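In: quick one, fold the following:
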Amino acid sequence: MAAELSPIDKAKFVAARRAVDLIEDGMRVGLGTGSTAAWMVRCLGERVREEGLKLVGVPTSARTADLARQVGIDVVALDEAKWLDITIDGADEFDPALNLIKGGGGALLQEKIVATASDQMVVITDASKEVNHLGGFPLPVEVIPFGWQTSRALIEELLDSMDVLGRQTSLRLNGSEPYVTDEGNYIIDLHLNRIGNPRQLALVLNQIPGVVENGLFIDICDLVIIGGTDGKVEIRDINEGSVAHDTIEFAEEENIFRDLD
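Out: Okay, the predicted model is just below:
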């Protein structure tokens, strides 16, 4: 039941519900990964079941693919879809220019590939993810397992010349073992506190041997939808330079909540 959701989940839900209103019949849709994106996938599945909406989804992780199939969304690979009309995903942080840090869920590589293969990227979030400067959330860097400690040392050396407040790094773990991405890689999290020049950092990190991709999404997001615990949403369009507001009404009980784990 909607009434049983925590305030943060209500904010995520209303942002997701508003975002899926952007989906039209026949679209090819990138499906993000993470707790907020999972709300979007469920909301989109509800439209597919109740309205007969026809679309194909390109998931950004194995777990998103599993959820999409469970709620009735047709799933295809990006190479089959080729180009997408829209991608909807969450973010760990976003700044006033709608630059993002993503990858807290470990899917940053597929998320970035899918987002950049889309006409439009929409981020759904709550107000807690908005920051003046990126870097409070650890920045994920995906590296291949071979020589990962060398890659980490090179990253730490690079950070000495970057405009950041912190320079600690850590290997992401799953229990006592390294966390492994869908592509079989490791993630090194950079604890930077504040990133003075995200664009520069994104470029130079990817020059380090062994680095596959980093979680800085620069000039990729077009629209951010910020959900509130009261059902209100704010929609910021970076291309139009506009800000709009809406309110999402939901009943005390919705179909979408019935099969939540």
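In: only C-alpha atoms from now on, for both contacts and neighbour counts.
Out: Noted.
In: so residue 142 versus residue 230, what's the distance?
Out: Distance, residue 142 to residue 230, by Cα to Cα, to the nearest Å: 37 Å.
In: what about the two, which has more around it?
Out: More crowded of residue 142 and residue 230, by other Cα atoms under 10 Å: residue 142, with 29 against 13.
In: show me the contacts for the more buried one.
Out: Applying Cα atoms under 8 Å, 6 or more residues apart in numbering to residue 142 gives the contacts 108-109, 185-188, 211-214.
In: do that again at 10 Å, thanks
Out: 103, 106-109, 148, 172, 180-181, 183-189, 206, 210-215 (Cα atoms under 10 Å, 6 or more residues apart in numbering).
In: buried subset of those, written for PyMOL?
Out: PyMOL command restricting these to the buried ones, with burial defined by 16 or more other Cα atoms under 10 Å:
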select buried, resi 103+106+107+108+109+148+172+180+181+185+186+187+188+189+206+210+211+212+213+214+215
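In: run this one through as well so I can compare:
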Amino acid sequence: MSGELSPIDKAKYVAAKTAADLVEDGMRVGLGTGSTAAWLVRCLGEMVREDGLKIRGVPTSTRTAELAREVGIEVISLDEARWLDLTIDGADEFDAELNLIKGGGGALLQEKIVATASDQMAVIADAAKEVSALGHFPLPVEVVPFGWQTTQTLIEELLISMDVMGRKSSLRMTGQRPFITDEGNYIIDLHLGRIGDPRQMALVLNQMPGVVENGLFIDICDKVIIGYGDGRCEMRDINEGTVSETRLDFVEDDNLFSDI
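Out: Got it, this is the predicted structure:
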């Protein structure tokens, strides 16, 4: 496997494999969305099939649900689970305080609902996702389709009074049509460059009529697990104030992800 993976994919795999070890028998686990989270789902599926791990997963998107079922994880709804022991997800950016930007895959609403319904949230990421200040990655804002252009205009007017570098916004598209979330909404991406006060930004955006949710995850993440292409993995726990490092040795004939 290691000979076929790029350094960035190795980093994602290392982070996912390390995060999978946080999952214990009997847990109700939130399963994130995105390329790094997909590695986690496959790692957990292997543990279910080969080690007899018994967990119930609550996916944050339809595509994660499909993958989880495919690899043998029991899938339930959040209403069935009611509360989760742990959510593991990726991030588009994270800062030193483990605040996040998420939503590059378009599942930010379900991701935030699931993460806040969990005892703990762990983020898996490669080192490139760490930033000194959030905002280089476009901030997704999920909006209802009705009057979305008016909502976009109001958001741009709001940004004039905010501590940001840029104020451009764009409707996320799929080909010639607007991208549609699992909840039937649109996403407006904000190209801000830098967000001076992410907490204020998150609060103000969510007060605007037409806005459903934004991609700033503030005070939600408990751990970040950072993978590196050489097999190293660093885990930071913001609650314990600890940093630990491990190393994963790649197995050449490992075909766990041969279909990716």
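In: can you calculate the TM-score here?
Out: With the length set by TM-score structural alignment, normalised by the length of structure 2, the two chains reach a TM-score of 0.99; 260 aligned residues with a Cα RMSD of 0.6 Å.
In: related to what we said a few turns ago, just the ones of the contacts of residue 142 of structure 1 in helices?
Out: Among these, the residues falling in helices (DSSP state H) are 108-109, 148.
In: need those residues in TSV (columns: distance to residue 133 of structure 1).
Out: Shown next, in TSV, are those (distance: Cα to Cα, whole Å):
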residue	distance to residue 133 of structure 1
108	20
109	22
148	28
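In: and residue 172 of structure 1, what pairs with it in structure 2?
Out: The equivalent of residue 172 of structure 1 in structure 2 is residue 172 (alignment by TM-score structural alignment).
In: so that match touches residue 106, yeah?
Out: Yes - contact criterion Cα atoms under 10 Å: residue 172 of structure 2 and residue 106 qualify, at 9.2 Å.
In: identify the contacts common to these two.
Out: Common neighbours of residue 172 of structure 2 and residue 106 (criterion: Cα under 10 Å, 6+ apart): 140-142, 179-180, 186-187.
In: so which of the residues you listed belong to strands?
Out: Using DSSP state E, the subset of those located in strands is 140-142, 186-187.
In: between these, which is nearest residue 240 of structure 2?
Out: residue 140 (30.1 Å; Cα to Cα).
In: please name the nearest non-neighbouring residue to the closest one.
Out: residue 189 (4.5 Å; Cα to Cα, 6 or more residues apart in numbering).
In: what's the closest of the ones in strands among the shared contacts of residue 172 and residue 106 of structure 2 to residue 130 of structure 2?
Out: Scanning those for proximity to residue 130 of structure 2, where the rule is Cα to Cα, the winner is residue 140, at 17.8 Å.
In: the longest strand along structure 2 vs structure 1, mean deviation?
Out: When structure 2 is parsed with DSSP E, its longest strand is strand 118-126. Mean deviation of strand 118-126 of structure 2 relative to structure 1 after superposition (mean Cα distance after the TM-score superposition for structure 1): 0.3 Å.
In: all helices of the stretch 51-200 of structure 2, in order?
Out: 62-70, 78-81, 108-116, 148-159, 198-206 (DSSP state H, counting those that start in this stretch).
In: so which of those is the most surrounded?
Out: Mean neighbour count (mean count of other Cα atoms under 10 Å) peaks for helix 108-116 among these, with a mean of 22.
In: who are the packing partners of that helix?
Out: With contacts taken as 3 or more Cα pairs under 10 Å, 6 or more residues apart in numbering; DSSP states H and E, helix 108-116 of structure 2 sits against strand 28-31, strand 56-59, helix 78-81, strand 84-89, strand 118-126, strand 139-143, strand 211-214, strand 216-217.
In: adding distance to residue 1 of structure 2, write these out as JSON lines.
Out: JSON lines is the format used below for these (distance: least, Cα to Cα, whole Å):
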{"stretch": "strand 28-31", "distance to residue 1 of structure 2": "24"}
{"stretch": "strand 56-59", "distance to residue 1 of structure 2": "26"}
{"stretch": "helix 78-81", "distance to residue 1 of structure 2": "34"}
{"stretch": "strand 84-89", "distance to residue 1 of structure 2": "23"}
{"stretch": "strand 118-126", "distance to residue 1 of structure 2": "18"}
{"stretch": "strand 139-143", "distance to residue 1 of structure 2": "34"}
{"stretch": "strand 211-214", "distance to residue 1 of structure 2": "37"}
{"stretch": "strand 216-217", "distance to residue 1 of structure 2": "33"}
